[in-house]
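Enquirer: Here you go, sequence then predicted model.
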Amino acid sequence: MSGETENGRTETADVRKGNFEGKILDATNLKLLAAVLMLLDHIHQMFSAVGAPLWLTMAGRPVFPLFLFAASESFYHTRSKRKYLQRLLAASWGMTIFTFLLQRLIPNDNVVLMNNAFSTFFVTGLYMLFWNGFMDGLRRRDVKKIIKSVLGGLIPVACAFPIYLVAVLSFQENVSPFTIRFLATLALLVPNILTVEGGFSLVVLGTAFYVFRNHRVLQIAVLLILSGFSYFVDGGIQWMMCFAAIPIFLYNGKAGRGKKWFFYIFYPAHIALLYLISAWCC
């Protein structure tokens, strides 16, 4: 059973029954917290060459898990999953073109812009959609739908082929660096498992948030497992994304004020502003 909130979002029965006692953060709070931490992380990205402290990017490690968690909730509750994915794809295209042109028009030797969280959210959303189809196929015993959903999961894998092509061309001496960069930008317009920001493990995390959305302990367990894997395999500071478990645990299942377009605007705007300041002042 489900009901509509004032902003059109569907609430689960648990939310209506008040089974989130002591949980103080709604979805809007999570997104705003993630936005603040993301700002700190990108300050480090843009100004690390002039001594921006490491703690800024350490503080930013929980950002992706928080946004992916919020995205899993948004995808579940959205009225039109197709339109939701279309918005993310358009935003991904826009971000790729925007960062390419920005770096072309205003070079910055200290910063290489590869920021495109929208691509990660889009690919994650695809796997959420395929999961829905797979589970629906199981319930209906529809083998065709199950196979279609499984094959759909291979689409982001197949879309990585243009990246391999660019890699091959990059070893050709008669191909100019600008041509390689231009072709790479075109390849990046097709979100895939190789080019998603943060790596494919974040797509796995976001999909797990969706699969286990009714089991908060399992959601946090997956986050901690992937954080531990990052610590023991990759080293570095990415393991600190585990601290996203705290606000996720405090999530009360409510939408809050929404602010649907806030991230779509804030994300490219603050990156552009920080990049320009870095280019002109450093």
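Expert: Received the coordinates, thanks. Please read all numbers here as calculations on a predicted model, not as lab measurements.
Enquirer: Only C-alpha atoms from now on, for both contacts and neighbour counts.
Expert: Noted.
Enquirer: what sits against A117?
Expert: S92, V196, E197 (C-alpha atoms under 8 Å, 6 or more residues apart in numbering).
Enquirer: what do you get for V196?
Expert: Residues near V196 by C-alpha under 8 Å, 6+ apart: N116, A117, S119, T120, V123.
Enquirer: Could you rerun that using 7 Å?
Expert: Contacts for V196 (C-alpha atoms under 7 Å, 6 or more residues apart in numbering) come out as S119, T120.
Enquirer: what does the one 4 residues further on give?
Expert: Applying C-alpha under 7 Å, 6+ apart to F200 gives the contacts I193, L194.
Enquirer: Distance-wise, check it relative to L39.
Expert: 23 Å (C-alpha to C-alpha, to the nearest Å).
Enquirer: ok, back up a step: of the contacts of A117, which belong to strands?
Expert: Nothing among the contacts of A117 maps onto strands, per DSSP state E.
Enquirer: wait, which of the residues you listed is closest to P162?
Expert: V196 (13.9 Å; C-alpha to C-alpha).
Enquirer: re earlier: possible to save the contacts of A117 as TSV with distance to D234?
Expert: TSV is the format used below for these (distance: C-alpha to C-alpha, whole Å):
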residue	distance to D234
S92	27
V196	18
E197	16
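Enquirer: next, the one to line up against it:
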Amino acid sequence: MTTFSLKLTAVVLMTLDHIGLYIPAAPAWLRWLGRGAYPLFLFCMVQGYAHTRSRKRYLLRLYLLSLFMTALGLFLNTRFLPEGGYGNHNIFLPLFLTGVLISAVELYQRDRKRGGLLLGAAALVQVLYGLLPFLLPFTRNFSGDVLTGVVPNLAVNEFGFEFIALGLAMYFLRDRREALAAVYLVFCIYQFSAEALYGVFPVQWMMVLALPLMLRYNGERGRGWKWFFYVYYPAHTCLLFLLARGLG
């Protein structure tokens, strides 16, 4: 499978997931299938990041899209108070953070001084996030999801630090499929155990269904359609959200 076909599969799974999230009485299995969407997007991101011509432009694009999703979410959740309901949708933020850490680790491997400076800068951003309510009191009125969209936080994002760590593993093991499969399976077991220990029905582990698709990746890009995937994400979440409110 090419990255294009993997992304298209992820789009279908993501759409099913969000139908299950927003549409009343939608079957639960839609959300189960949706667990495979983000891992596929993450897999495609690290493959693309390894071959992109300009990582700076790639990261800038992801950050700007993260800002857009933050503003969109803030507008919709505020507009439809007190009900709210749009939630936090910002897939671009964890992808951005994954890319930043990949670059930092690789730079550290080549040049410990410069790499250490970049890792230190990333750490300072985490500190800044925590200090924002004290430095800028008006930010206390915003949720963590809004603040992290502006000052990216490794822990406070839609998928958390654990998926950023998974992205790093996908990148550095991209040429070692057996090792990648083993790490991915362990990660799925961890997801199952964590949810079970919290007493909730384990769902996230179903992302394991995406692994056979990743293992079929043939190293080719396939068709472009780059901007389609960027535009589709906010467009379909808005449409489903507004449709659900109309049905409600």
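Expert: Good, I have the coordinates. None of these values were measured; they are calculated from a predicted model.
Enquirer: what about the counterpart of E106 of the second structure in the first structure, helix or strand, and which?
Expert: Using TM-score structural alignment, the equivalent of E106 of the second structure in the first structure is N132. Here N132 of the first structure, judged by DSSP states H and E, is contained in helix 117-140.
Enquirer: Same question for G228 of the first structure.
Expert: helix 216-229.
Enquirer: Compare that helix with the second structure and give me the mean distance after superposition.
Expert: Compared with the second structure after fitting, helix 216-229 of the first structure has a mean deviation of 1.3 Å; criterion: mean C-alpha distance after the TM-score superposition for the first structure.
Enquirer: Please tell me which residues of the second structure the next helix or strand after that helix aligns onto.
Expert: Remark: after helix 216-229 of the first structure, the chain's next helix or strand is helix 245-249, criterion DSSP H and E. The alignment of helix 245-249 of the first structure onto the second structure (TM-score structural alignment) covers residues 211-215.
Enquirer: For that stretch, could you pull out the residues that count as buried?
Expert: L211, M214 (16 or more other C-alpha atoms under 10 Å).
Enquirer: picking up where we left off before, could you say what helices and strands the helix or strand following the helix holding N132 of the first structure packs with?
Expert: For helix 117-140 of the first structure, the following helix or strand on the C-terminal side (DSSP H and E) is helix 143-152. Under the contact definition 3 or more C-alpha pairs under 7 Å, 6 or more residues apart in numbering; DSSP states H and E, helix 143-152 of the first structure sits against helix 117-140.
Enquirer: buried stuff in the helix it packs on?
Expert: Counting neighbours by 16+ other C-alpha under 10 Å, helix 117-140 of the first structure gives 117-134, 137 as buried.
Enquirer: Tell me the gap between it and the middle of its chain.
Expert: 14 Å (C-alpha atoms, centre = their mean, to the nearest Å).
Enquirer: again with stretch 271-278 of the first structure
Expert: The answer for stretch 271-278 of the first structure is 21 Å, by C-alpha atoms, centre = their mean.
Enquirer: which residues in the second structure does that stretch match up with?
Expert: Stretch 271-278 of the first structure covers residues 237-244 of the second structure once aligned (TM-score structural alignment).
Enquirer: List the buried residues for the matching stretch?
Expert: Buried residues in stretch 237-244 of the second structure, defined by neighbour count with 16+ other C-alpha under 10 Å: T237, C238, L240, F241, L242, A244.
Enquirer: can you pull out the helices in the second structure?
Expert: Here the second structure has its helices, by DSSP state H, at 3-22, 29-34, 37-51, 55-79, 92-110, 112-135, 144-150, 160-172, 177-197, 211-215, 226-247.
Enquirer: and the longest one, how far from the first structure on average?
Expert: Overlaying the first structure shows helix 55-79 of the second structure at a mean distance of 0.6 Å from the equivalent residues (mean C-alpha distance after the TM-score superposition for the first structure).
Enquirer: what's the angle between that helix and helix 92-110?
Expert: Helix 55-79 of the second structure and helix 92-110 are oriented at 150 degrees to each other (axes from the mean of the first three to the mean of the last three C-alpha atoms, to 10 degrees).
Enquirer: Nice, that's everything, thank you.
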